[in-house]
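> attaching a predicted model along with its sequence, questions to come.
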Amino acid sequence: MKIYISIGRNLCIAAFLLLNCGDAVAQVGIGTSQPDDSSILDISSTDKGLLIPRVFLTGALSNSLDGVNPSPVGLTVFNTNPNVSDGNGIGYYYWNATRWDKVTTDASNNSWSKNGNTLLSTDFLGSLTINPLISRSTILPQAPLIRTDP
């Protein structure tokens, strides 16, 4: 009789524990005891950073990092390959469902502004090849600039 009571009591305790801890959902805080309610992960530090996984991307069009599993949309990595095919060198990339896009900023300010640029004597608009520079409007060429010898 004693064996049956012990087993029944243990089953009741196990059932109670399983029913009370099923859907516990909460935010995770690292370096903080009160993670923000709108976050899944809240990381706080005054002297440390977040180290994103470093990978060697072989191509910006390859959707798998390990050759087997497809990358989920939004996956972010730090590429260490300066010669990634169809990519743009070393830096942060994210998977957009069709390719790895580099997260960039134009810190060098080498772009042409729609509001005009202040040019130096070494700046130019043109081509470093023998091919002409062609301005396009929709798909039709407009005002091609062709070099002629004097």
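Cool, the structure landed. Quantities reported herein were computed from a predicted structural model and do not represent experimental measurements. Residues are numbered from 1 along each chain as shown.

> CA atoms for contacts and neighbours, from now on please.
Fine.

> which residue packs closest to the residue minimising distance to the centre of the chain, ignoring adjacent ones?
Central residue of the chain (C-alpha atoms, centre = their mean): Tyr94, 2.5 Å from the mean position. For Tyr94, ignoring the flanking residues on the chain, the nearest one in space by C-alpha to C-alpha, 6 or more residues apart in numbering is Thr76 at 4.3 Å.

> now do the contacts for the one you found.
Contacts for Thr76 (C-alpha atoms under 8 Å, 6 or more residues apart in numbering) come out as 52, 92-95.

> kindly report the same for Pro35.
Pro35 neighbours (C-alpha under 8 Å, 6+ apart): 27-29, 41-42.

> all the helices of this protein, residue numbers only.
Here the chain has its helices, by DSSP state H, at 2-20.

> distance of Arg54 from Leu145?
Per C-alpha to C-alpha, to the nearest Å, Arg54 is found 45 Å from Leu145.

> next, count neighbours for Gly87.
Residues within reach of Gly87, counting by other C-alpha atoms under 10 Å, total 20.

> do I have it right that it meets Lys102?
Yes: using C-alpha atoms under 8 Å, Gly87 is in contact with Lys102, at 7.4 Å.

> got a winner among the contacts of Thr76 for most neighbours?
Tyr93 (23 neighbours).

> how close does that residue get to Ser45?
From Tyr93 across to Ser45, the span is 24 Å (C-alpha to C-alpha).

> cool, and Pro72?
Going from Pro72 to Ser45 by C-alpha to C-alpha gives 28 Å.

> put this next to the first one:
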Amino acid sequence: MKHYKPTSQSLLLVTIALLFSCFVSAQVGINTTSPTPGTILDVSGSDKGFMMTKVALTGTNDTSTIQPSATTGLMVYNTATAGAAGFEVTPGFYYWNGSSWRRFYNQGYSLNYAQSAQVTASTTNTTYVILPGLDTGNI
């Protein structure tokens, strides 16, 4: 049986290849041969959609459904209607902001606002208080 003895030339080639591989980054393309520049993942298709991961969150404070833990920016499609008061979730797209699940909203959704203080009108001073998420188009 013949034993292979590495030569200094073969060791040099292996070392160069390993060093070069540290600086190589690649894009992944699914159903495409040329991923869009600036993307990590490019999914292409003309008659199919992309299916987001579906989970059943237990509330906006859910830290146990995603294992071992959710990473900031993680996106999921929630299938459950659940959660205690103030932590409710309904089916839809959510992302983890580092401390809670936040729902993606668009103009098709409405935000509920419960007023907990009495408002008194005054004719001398006018102060507008902008509430985040509410339409301010007429102010």
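Yep, it's here. Here the structure is a predicted model, which means the values were calculated and not measured.

> can you pull the TM-score for these?
Their TM-score after superposition, calculated using TM-score structural alignment, normalised by the length of structure 2, is reported as 0.65; 115 aligned residues with a C-alpha RMSD of 3.0 Å.

> before we move on, the earlier item: same check for the contacts of Pro35 of structure 1, but in structure 2.
Among these, the contacts conserved in structure 2 (both residues aligned by TM-score structural alignment, their matches' C-alpha atoms under 8 Å) are 27-29, 41-42.

> how about CSV for these, with neighbour count and distance to Ser111 of structure 1 added?
What follows is these, written out as CSV (neighbours: other C-alpha atoms under 10 Å; distance: C-alpha to C-alpha, whole Å):
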residue, neighbour count, distance to Ser111 of structure 1
Gln27, 13, 42
Val28, 17, 42
Gly29, 16, 41
Leu41, 14, 37
Asp42, 17, 36
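
> so which of those residues is the closest to Phe16 of structure 1?
Each of the kept ones among the contacts of Pro35 of structure 1 was checked against Phe16 of structure 1 using C-alpha to C-alpha; the closest is Gln27, at 24.4 Å.

> Ile90 of structure 1 versus that closest one, what's the distance?
For Gln27 of structure 1 relative to Ile90 of structure 1 (C-alpha to C-alpha), the value is 33 Å.

> just Leu50 of structure 1 next, same as before
For Leu50 of structure 1, the distance to Ile90 of structure 1 - C-alpha to C-alpha - is 18 Å.

> neighbour count winner among the two?
Neighbour count, other C-alpha under 10 Å: between Leu50 of structure 1 and Ile90, Ile90 has more, with 16 against 8.

> so the more buried one makes contact with Asp101?
No: the criterion here is C-alpha under 8 Å, and Ile90 of structure 1 misses it with Asp101 at 11.7 Å.

> residues near Thr78 of structure 1, how many?
For the record, residue 78 of structure 1 is Phe, not Thr. Close neighbours of Phe78 of structure 1, defined as other C-alpha under 10 Å, add up to 19.

> quick one, what contacts it?
Applying C-alpha under 8 Å, 6+ apart to Phe78 of structure 1 gives the contacts 52-55, 90-93.

> make it 6 Å
For Phe78 of structure 1, the contact set (C-alpha atoms under 6 Å, 6 or more residues apart in numbering) comprises 54, 91-92.

> closest one of those residues to Ala107 of structure 1?
Gly91 (13.7 Å).

> which parts of structure 1 are strands?
Taking DSSP state E as the test, the strands found in structure 1 are 28-30, 41-43, 54-55, 76-79, 91-95, 100-102, 133-137, 140-145.

> of all those, which one is nearest Trp112 of structure 1?
Trp112 of structure 1 sits nearest to strand 133-137 of all those, at 14.6 Å, using C-alpha to C-alpha.

> other SSEs contacting that closest one?
Strand 133-137 of structure 1 is packed against strand 140-145, with contacts defined by 3 or more C-alpha pairs under 6 Å, 6 or more residues apart in numbering; DSSP states H and E.

> the strand it packs on versus strand 133-137: what angle between them?
Following axes from the mean of the first three to the mean of the last three C-alpha atoms, to 10 degrees, one obtains 150 degrees for the angle between strand 140-145 of structure 1 and strand 133-137.
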